Structure formats: C-alpha cells, structure tokens
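>>> no letters, just coordinates:
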C-alpha cells in the first residue's frame, strides 16, 4: 500500500488573501503562491513577485 499524500504536503505556501505562510496547502489553490522549501522563502514570496513585475514593466518600456 502506497502512502501518497497531498501534493505540496510538507512544503510552505504563501496565502495572498490572508498574507500568511501555510505549511502544506491548506487553502484554495487560487490563493496560494508556492511551494517553497522553507517558511522563510514563502514569507518573501510577494517581494519576489513585485520585483519580477517591476523588471517586466521596465523591459516592456525599453522595448517600446
């Protein structure tokens, strides 16, 4: 008998609605960023998203 768990179980997720870190996907997938290997990585998820968005916006401006 196999012990297949929930995908992402044991990993960390950032919930964009509650602005909290969850261990294992506890909320609806549409509210989560991740998975991340550590809680610290998940805590910085929104900062990474914002930095990437800014970089993409700058690249689009350069292309125009």
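The structure has been received and is ready for your questions. Predicted model only: the values in this text are computed from it and were never measured.

>>> C-alpha from now on. contacts and neighbour counts both.
OK.

>>> pull the number of nearby residues for residue 35.
As a burial measure, residue 35 scores 22 neighbours (other CA atoms under 10 Å).

>>> how about it, secondary structure?
At residue 35 the chain is in strand, as set by DSSP: H, G, I helix; E, B strand; the rest coil.

>>> mind listing what it touches?
8, 11-13, 42 (CA atoms under 8 Å, 6 or more residues apart in numbering).

>>> so which of those residues wins on neighbours?
residue 13 leads these on contacts (other CA under 10 Å) with 30 neighbours.

>>> want to compare, so here's the second one:
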C-alpha cells in the first residue's frame, strides 16, 4: 500500500488527501497533512532563501 499524498488547496485553504482539485488550485504533493498545511509558509521561506542567494551571487559578480 502506498502512502497518501496531501495537497494544499490555495483557493479554499484546505488540505486534501489525494489530489481532488484542479492543478491550478493546489500545491504539492506533500508527505503529511502538516507539511501541506504549511505550504504557503514553506513557499515563502524558499522564496526568501532564493532571493538572498541571488543577491549574494549578484554582489559577488559586481565585485569582480
């Protein structure tokens, strides 16, 4: 038996067990309900990390 996947529905704010909605309305899959529930927080943190890395990279090239 496979483990269920969880999806965060951005339209409703609900966690879905198995993808039940259109791909345009969901983020995932996530391995747990908790991970799906934190989808927006996780995405925001990843964006911050990417922005910081990009800024550091640009600063490094500007100094060259």
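Perfect, thanks for sending it. What you are looking at is a predicted structure, and each value in this text was computed from that prediction instead of being measured.

>>> list the TM-score for the superposed pair.
In this superposition the chains share a TM-score of 0.75, using TM-score structural alignment, normalised by the length of structure 1; 56 aligned residues with a CA RMSD of 1.6 Å.

>>> re earlier: preserved in structure 2, out of the contacts of residue 35 of structure 1?
When the contacts of residue 35 of structure 1 are mapped onto structure 2 and checked using both residues aligned by TM-score structural alignment, their matches' CA atoms under 8 Å, the preserved contacts are 11-13, 42.

>>> give the buried residues for the helix ranked longest in structure 2.
As assigned by DSSP state H, the longest helix anywhere in structure 2 is helix 39-62. Using 16 or more other CA atoms under 10 Å as the test for burial, helix 39-62 of structure 2 gives residue 39.

>>> that older thread, out of the contacts of residue 35 of structure 1, who's nearest residue 29 of structure 1?
The closest of the contacts of residue 35 of structure 1 to residue 29 of structure 1 turns out to be residue 13 (CA to CA; 9.8 Å).

>>> what lines up with residue 40 of structure 1 in structure 2?
By TM-score structural alignment, residue 40 of structure 1 lines up with residue 34 in structure 2.
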